[in-house]
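Colleague: Build me a structure from this.
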Amino acid sequence: MSRKAIRNMTLLLAAAFIVAVSIYNIERMADHSKSIQQIPQPQESQSPNVAVVEVAAATHQAYVEGVGSVEARFDLALNSRVSGQVKTVLDDFESGRLVTSGSLLATLEDSEFRASLESARETLANARVSYLEEQQELQQAQQEWTSSGLTGEPTSSLVLREPQLAAAEAALESARKAVAAAEENLDSTQVKAPFDAIVVSRDIAPGSYIQAGNEIGHLLSADMVEISIPLSASNWSILADEAEFLSGDYSVELRQTETGESWTGDVARVEKNLNVNTRQRSLIVKIEDPLSQETPLYPGTFLKARIPGRAVEGLWRLPASALSQRGEIWIVTEDNLLQAHDANTRFSDPEYIYVVPPDGYREAHVLVQPLSSYSEGMKVVPQRELTNE
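Modeller: Okay, here's the model as predicted:
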């Protein structure tokens, strides 16, 4: 083979090699491009679905809730007016018994008081005689002065016995009062209930000796109970005025939270001073004949009160769950972004809170149940769950 042929053959093989390498590289680049196209692109994070309530400012009937303890109108430590030995104690004078006004509870030994009364009556009788005698003496002195022919007035009032008569009259009046005091002391040996009452305790026994002023028992009046409900200044701002409270037609719902039993009371009065510790003012609610209610109401019972107030304009009514643990409500903007606002709650009930709308809002979509994981500016997908109707 000639030299020229060998050179041509070499060039041809080199060209074939270059073409093969080029084809191989092109195929590898095509495969790499396909593999790049097949790599999954990162997906955008999905916005969470949130339940919202559509609200608009409206007028709502206000209610204020408070708590208080049932107290008897009269809480009496019954004391003895006189000293003496206890003679009898009646069966009704025991804790838990209900006694009527004037009913006998106990008696004291009364022999000394009877003797004192008889002595006072004797003194009264003597004073009456002395007074009558002085009247007779005065009349006789006047007649003697007239018959004497003397003119003018006597030099001394003693001549006509006027001071003597005045002294006799004063002694008579004193004797009357002494009899009245002796009768009252004798009556006090019979210890009676001063009003319809519940007996809380008895502190005497037959044979015991008591001094005047000693406590002999503890009574609570049974005709009426009162519940003092402390309220803050913000509570008072949405309640009726005092005249409406005392109109006689203002009822308050009362409930015992433990049992669910309920009663209806009327406003008795409004206190006009603030408690120095709580800085609150109390509304006093009364219930008459508490032990005659369908469910008897006993002193000491702890109650929750629901007091109707005024109609308040411009409030949102939101589910109670719309209030976050931080005391905020969350609004979904027109751009579906979350905004948190401090809740200005005017009042509430078991199902709803009534709040003043944030500045710049009259209508809005509010989260039904905000989660701690939510943050301001988060994009969400609002889903209307319920309405404010």
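
Colleague: okay, CA-based contacts and neighbour counts for the rest of this
Modeller: Fine.

Colleague: need the helices for the stretch 201-350 of the chain, in chain order.
Modeller: Taking DSSP state H, counting those that start in this stretch, the helices of the stretch 201-350 of the chain run over residues 233-237, 242-245.

Colleague: Quick one: list the elements packing against the longest one.
Modeller: If I follow you right, that is helix 233-237. The contact analysis (3 or more Cα pairs under 8 Å, 6 or more residues apart in numbering; DSSP states H and E) places helix 233-237 against no helix or strand.

Colleague: which other residues reach that helix?
Modeller: Residues outside helix 233-237 that contact it (Cα atoms under 8 Å, 6 or more residues apart in numbering): 64, 280, 281, 346, 347.

Colleague: so the fourth one makes contact with residue 355?
Modeller: In other words, residue 346. Yes - between residue 346 and residue 355 there is a contact under Cα atoms under 8 Å: 5.6 Å.

Colleague: Please give the structure of this sequence too, so both can be compared:
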Amino acid sequence: MTRKKQIILPIVILVIGAVIFIALSSMKKPPEEKPKVDNTPIVAVEEITVAPLTLTVDSYGVVTPKYEIELVAQVSGQIVELSDTFLRGSFVKKGQVLARIDPSDYKAALIDAQASLASATASLEEELARGKVAKEEWKRITNASPTELSLRKPQLKQEQARVKAAQASVLRAERNLERTYLRAPFDAMIESRHIGLGTFVSTGSKIGKMLGTETAQIRLPVADNQLQFLVKQGHAAQVNLSGDFAGQNHVWQANIARSEGVVDDKSRMSYLVAEVSDPYGLHAETENTPLRFGSYVNATVLGKELALAASVPRHLINKDRIAILDEESKLQFVNVEIVSEDGANVIISNGLKTGDRVIVSALDYPVDGMQLALPTSDDAVTPDTETNTDTQIASVKD
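Modeller: Predicted structure coming up:
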């Protein structure tokens, strides 16, 4: 009996233990399954728009008149007349009388020259008559030949010379009388006046300074390596000028008239000269904003036209390659051809097409062909910089 108890008791204990284990196991909750974590890098992209693009070169300059002169007196005398328009800032027309020097002495000189001419003309006519008489007398003489002196030819030449000298004196006196009128040589604006009513001036005295209003010009410095972006190095290129007038920004149209053809020995820049016709709008049918002399303007010179090109941020380019997201959402490096630089951007002519998605966010370890993902509404990926890829005119900075 005791032996049976020794055998049965452990078995009972094992059975009870098994039952308890099974009961406890049935009460235990199974472990929760952890969701799968997607470690695909999320990137931000911007679609590229490839379109016709015009390269430009930026410059700057100061507006100056194409023609400016110091008006000087060509005869001496006292100023007896002064035009009301002969004032600083006034506009005058070509040929307009600005002032007049006392003409009394020059009128007297003209009368004297005319009198001398009349006397010389009379002497010439008298000598012509004497020559005819001498010629008729020598016709009656048959045994000798007349000389030049006997026919009074030297005397005739002398009288003819006196007439020419008298004519020259008349022309000189008329010219001096005309010079008592101080006239504007071209359409101009008065910059300064150095005389007043009653002022005595001598030959060569400065009367005033005049700025031609027909054409304004602006010297535009351009780096030598920027000329490659202009057609014919900028000859006859169109220029957009921008500057301030009355507190507002305005734009004027100009054209490159010429290149100075030398490189400045200090700045090492080439200079293009832009011209603007009628800068003050004096001949315009409608009121235009004047482009004043002395104004500082920024200039955009239009250059070569590219059939297809795009502008992208410079920092996205690495060794002439750019990262895009292909149709399978994989990273792909594309070789591009850089035409020029546009400030913080570069101009690309080959390698991209409209609709390409350029990756604008940073990747720690980019590998060609790696799987990427676009952000969902709950994700936020900030591009490195804002990019404007739909640019039609690209500016090439110096």
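
Colleague: thinking again about what came up before, between the helices of the stretch 201-350 of the first structure, which one is nearest to residue 384 of the first structure?
Modeller: Proximity to residue 384 of the first structure (Cα to Cα) singles out helix 233-237 among those, at 32.5 Å.

Colleague: okay, that closest one sits on what stretch of the second structure?
Modeller: Aligned by TM-score structural alignment, helix 233-237 of the first structure corresponds to residues 224-228 of the second structure.

Colleague: Can you tell me the closest non-neighbouring residue to residue 93 of the second structure?
Modeller: Nearest in space to residue 93 of the second structure, with sequence neighbours left out and distances taken as Cα to Cα, 6 or more residues apart in numbering, is residue 187 at 4.4 Å.

Colleague: any idea what the one you found aligns with in the first structure?
Modeller: Correspondence of residue 187 of the second structure to the first structure, assessed by TM-score structural alignment: residue 196.

Colleague: Could you report the neighbour count for the aligned partner of residue 165 of the second structure in the first structure?
Modeller: In the first structure, the residue matched to residue 165 of the second structure (TM-score structural alignment) is residue 174. By the criterion of other Cα atoms under 10 Å, residue 174 of the first structure has 16 neighbours.

Colleague: what helix or strand does residue 174 of the first structure sit in?
Modeller: Using DSSP states H and E, residue 174 of the first structure sits in helix 162-187.

Colleague: chain center to the next helix or strand along the chain from that helix: distance?
Modeller: Next along the chain after helix 162-187 of the first structure, taking DSSP H and E as the criterion, comes strand 190-192. A distance of 36 Å separates the centroid of the chain from that of strand 190-192 of the first structure, by Cα atoms, centre = their mean, to the nearest Å.

Colleague: try stretch 237-248 of the first structure
Modeller: Chain-centre distance of stretch 237-248 of the first structure: 16 Å, with Cα atoms, centre = their mean.

Colleague: hey, where'd the helices end up in the stretch 1-150 of the second structure?
Modeller: Going by DSSP H, counting those that start in this stretch, the stretch 1-150 of the second structure shows helices at 2-27, 104-139.

Colleague: Can you list the buried residues in the last one?
Modeller: Using 16 or more other Cα atoms under 10 Å as the test for burial, helix 104-139 of the second structure gives 106-107, 109-110, 112-114, 116-117, 120-121, 123-124, 127-128, 130-131, 134.
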